[in-house]
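**Student:** attaching a predicted model along with its sequence, questions to come.
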Amino acid sequence: MTFQQLGIDQDICDALDSRGITTPFPIQQQAIPIALSGTDVIGQAKTGTGKTLGFGLPLIQSLGLEPGQGVQALVVVPTRELAIQVASDLEIACSNRVTEVVAIYGGKAYEGQVAALKRGAQVVVGTPGRLIDLSKQKLLDLSKIKFMVLDEADEMLDLGFLPDVEKLFAYTPAERQTMLFSATMPAAILNLARKYQNKPIHIRIQDPEEGKTKADIKQFIYRAHALDKDEVVGRILQAEGRGKTVIFVKTKRASAKLTEELIDRGFRATALHGDMSQEAREKSMIAFRTGKKEILVATEVAARGIDVDDVTHVINYSVPEDEKAYLHRVGRTGRAGKLGVAVTFVDWEDMARWVHINRELDLGTPEPVETYSSSKHIYTDLGIPEGTKGRIAKPRVDKPAGEKVSSERSRAEKLQESKSAAPKRNRERRRNYKNASEPKA
């Protein structure tokens, strides 16, 4: 099966082919022909299964080779990072066309986004808050929308965006074509579909033998100890085949601290958390996507919507809040048909939460094995070379904060002592001179 066989125009196929994208995934094979026919779609598939091109290619093709000026397609996503990623994927697909894509999200200056709209961008990918803001200011006109997509709908629900999403639907024409994609289908999302879609076809992609978590993710659960975790992580990061890695932590402070620790150990790590400015977060994500940094240490909220296909490992430095958070976290790996590894550390105080997650997801590990950095099973489980330690660089030897002050004080004290001793030295010189001048008996 090829994209051309699905009905996608040659120029779009050529654009994809230039990036090595030649074979459509199951969700794309089913969604693309239906969407090209103009029918509304509900697409249900786990994160990382290729949903972006499933709606993106029909969207671009429906606008034609030379779309007129102004916004005609709207993709609503839950997070800034996902807005950037989806816009980037759509730009690749329409690189042989004049179609312009703009990402619109909060935390960044309005000027560049508004300028792209004024130039006549036809496709907008954005987060609900900024989209509504620009619409109210009459800077974003959604009255000519032909194609609307709601991506990661269940995350929208989790983050409390559904009222904003309903406002956006109200800004668009009723006769638009609407596609809704979600990993899960809670009642609120189904109600949304009934209210705003017109006789949608429901596509559900799941392997019959697949459990509640993705079958292409190997999962390891260890009962680890707080003081030994960094050393365990350092050894896991040297496992055979380990590529880009996302490490999830509980707090912003933990993200910054662990990132610094890993850098000290010689690893190329970068942080992603809510205290960072939007510019810093974008730089961090760009460095991670391009491979300049290979480890992303992220908090739960900051990492929602991360869409990077070549993440090989996910490490839950601490247990997620619930089974949904667990699925979102481990779903960052095992994407686009590739195998992934997910490692979860369970502290003693987190055992009750873990028992709940394990039961809800049928993971079969109610009692995680007690694990230390020296435990043999982590070497065999994860393919870590024998004798590996958790550090690939010598530890930095930073001068104590007070050393410079101390040395300056020391010099000052020496100078003072020198001044104090000067009169005594002068008296000794005069006495020696006098003795040398007197005639010897």
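**Tutor:** Sure, I can see it.
**Student:** alpha carbons only for contacts and neighbour counts from here, please
**Tutor:** Will do.
**Student:** if I look at residue 105, how far off is residue 80?
**Tutor:** According to CA to CA, to the nearest Å, residue 105 and residue 80 sit 6 Å apart.
**Student:** so what sits against both of those two?
**Tutor:** Applying CA atoms under 8 Å, 6 or more residues apart in numbering, one finds that residue 105 and residue 80 are jointly contacted by 126-127.
**Student:** next up, the contacts around residue 342.
**Tutor:** By CA under 8 Å, 6+ apart, the contact set of residue 342 is 217-220, 313-316, 330, 333.
**Student:** here comes the other one, which I'd like you to weigh against the first:
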Amino acid sequence: MNFKELGISQDIVNILKKSSITSPTPIQEQSILSIKQGKDVIAEAQTGTGKTLAFLLPMFENISPNINSVQGLIISPTRELAIQITEEAMKLKEAKDINILAAYGGKDIGSQLKKLKGNIHLIIATPGRLLDHIDRKTIDLSKLKTLVLDEADQMLLMGFKNEVETILKSTCKKRQTLCFSATMNPQVKKLAYRYMVDPLMVTVKKQEVTLENIRQEVVETTDRRKQDSLCAVLDKDNPFMAIIFCRTKRRADNLEVALHQRGYNCQKLHSDVLQSKRERIMKSFRNADIQYLIATDVASRGLDVSGVGHIYNYDIPESVEAYIHRIGRTGRAGEEGYTCLFVDPKDSKLLDEIEKTIKFKIPRRDLNL
């Protein structure tokens, strides 16, 4: 099946071609037509499956530029993800002149307010900033056609349940609601079904295959020796570009200072870093001006950077899903990837759980320190 058969106009198909997107992914194939027809959809799909275009394409088809009202709203849990969705939407704008507003914290609210005086058709927002606009009565969602909850599981995990419900209540009752989530846990289902009408369920199974392209190793160390172990591995591997994952913002801060002192080209990325700086860091990393990105899980949600050959798990993730999610950022599109997990004796229970789930005993890497 191609995009034309899914009801996507030739102008938009031409834009997709410019980005070398010629055929729909499974999630796009299963959901675009139903979304275009106005149905409510609950979709379970991982990052990297093409879900952003699965909702953006039919929304673009359904928005009328000559109607002066907000017709589409996409709510995203993090600023990074909101930025990424906005970038995708801006590319499509070449084909159809739709006014887009990105509303997230860290962006100057004054300029957002000024822009809202104009005619906005599509808003991409984080819950906090959107509520701010709703409270100030600077955004009117009464004529909304389509609302998207993106990464709904992450939204609830980050404690945005009340904000999301308040936003939903301030929209037009007749709207179409789309819910995209990496996992369909009971809370997501409960929220979705409460606000949706007879939704279509679309599930794109996790592609275990991706792990086949990824060589995984474990370094057994202690928390005290972890920094030295990491540096020994980085010196030996010297990757072109890599992401180093830490469990908390403080751990990322400390590691960045330590690596800078040792002369490594690195930058940290987490939610306390100013938005403008985060955007600069991501641009530099995408351009390979930064070799090592030190990130927390929340800040890296939705990060899709091509060319990342190495992932270093400085801290073991909090769950098996998080481990698979982290390492899935390498070994994309048939490329070989490498991941290294640093474990302290207290991490052994979680390591067992990871190995049991991926049905694989991860080889140990000996550093001879």
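**Tutor:** Now that the structure is in, tell me what you want to look at. Since we're looking at a predicted model, the values are computed, not measured.
**Student:** got a TM-score for the pair?
**Tutor:** The TM-score (TM-score structural alignment, normalised by the length of structure 2) is 0.89; 364 aligned residues with a CA RMSD of 2.5 Å.
**Student:** what's the closest of the contacts of residue 342 of structure 1 to residue 114 of structure 1?
**Tutor:** Ranked by distance to residue 114 of structure 1 (CA to CA), the contacts of residue 342 of structure 1 are led by residue 333 at 34.7 Å.
**Student:** quick one: that closest one and residue 314 touch, right?
**Tutor:** Yes. With contacts counted by CA atoms under 8 Å, residue 333 of structure 1 reaches residue 314, the gap being 6.4 Å.
**Student:** take the contacts of residue 342 of structure 1 and keep only those in helices.
**Tutor:** When those are checked against helices (DSSP state H), the matches are residue 330.
**Student:** got CSV for the contacts of residue 342 of structure 1, with neighbour count too?
**Tutor:** What follows is the contacts of residue 342 of structure 1, written out as CSV (neighbours: other CA atoms under 10 Å):
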residue, neighbour count
217, 21
218, 18
219, 19
220, 18
313, 29
314, 26
315, 24
316, 21
330, 26
333, 31
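**Student:** which residues of structure 1 does the strand or helix carrying residue 132 of structure 2 align to?
**Tutor:** Using DSSP states H and E, residue 132 of structure 2 maps to helix 127-135. Counting by TM-score structural alignment, helix 127-135 of structure 2 falls onto residues 128-136 of structure 1.
**Student:** if we can go back for a sec, any chance of the contacts of residue 342 of structure 1 in JSON lines, plus distance to residue 86 of structure 1?
**Tutor:** What follows is the contacts of residue 342 of structure 1, written out as JSON lines (distance: CA to CA, whole Å):
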{"residue": "217", "distance to residue 86 of structure 1": "23"}
{"residue": "218", "distance to residue 86 of structure 1": "27"}
{"residue": "219", "distance to residue 86 of structure 1": "28"}
{"residue": "220", "distance to residue 86 of structure 1": "31"}
{"residue": "313", "distance to residue 86 of structure 1": "22"}
{"residue": "314", "distance to residue 86 of structure 1": "22"}
{"residue": "315", "distance to residue 86 of structure 1": "25"}
{"residue": "316", "distance to residue 86 of structure 1": "25"}
{"residue": "330", "distance to residue 86 of structure 1": "20"}
{"residue": "333", "distance to residue 86 of structure 1": "17"}
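**Student:** which of the contacts of residue 342 of structure 1 fall in strands?
**Tutor:** Within those, residues falling in strands by DSSP state E are 217-220, 313-316.
**Student:** distance from the chain centre to the match of helix 127-135 of structure 2, please.
**Tutor:** What separates the centre of stretch 128-136 of structure 1 from the centre of its chain is 24 Å, taken as CA atoms, centre = their mean, to the nearest Å.
**Student:** who's in contact with that stretch?
**Tutor:** 76-78, 104-106, 140-142, 161, 164-165, 167-168.
**Student:** coming back round to it: ok, so of the ones in strands among the contacts of residue 342 of structure 1, who is nearest residue 369 of structure 1?
**Tutor:** Closest to residue 369 of structure 1, out of all of these and judged by CA to CA, is residue 220, at 9.6 Å.
**Student:** residue in structure 2 paired with the closest one?
**Tutor:** Superposed on structure 2 with TM-score structural alignment, residue 220 of structure 1 falls opposite residue 216.
**Student:** contacting residues for its match?
**Tutor:** Residue 216 of structure 2 neighbours (CA under 8 Å, 6+ apart): 338-341, 362-363.
**Student:** let's go with 10 Å and repeat that
**Tutor:** When contacts are counted by CA atoms under 10 Å, 6 or more residues apart in numbering, residue 216 of structure 2 touches 311, 327, 337-341, 360-365.
**Student:** ok, the nearest residue to it once chain neighbours are set aside to residue 242 of structure 2 distance?
**Tutor:** The shortest distance from residue 216 of structure 2 to any non-neighbouring residue, by CA to CA, 6 or more residues apart in numbering, is to residue 339 (4.9 Å). Note on residue 339 of structure 2: its distance to residue 242 of structure 2, by CA to CA, is 10 Å.
**Student:** can you check which residues contact both of these two?
**Tutor:** Common neighbours of residue 339 of structure 2 and residue 242 (CA under 10 Å, 6+ apart) are 309-312, 329-330.
**Student:** a markdown table for those residues, including distance to residue 69 of structure 2?
**Tutor:** Shown next, in a markdown table, are those (distance: CA to CA, whole Å):
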| residue | distance to residue 69 of structure 2 |
| --- | --- |
| 309 | 44 |
| 310 | 45 |
| 311 | 44 |
| 312 | 46 |
| 329 | 38 |
| 330 | 41 |
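**Student:** before we move on, back to that, which position in structure 1 pairs with the residue nearest to residue 216 of structure 2?
**Tutor:** Counting by TM-score structural alignment, residue 339 of structure 2 lines up with residue 342 in structure 1.
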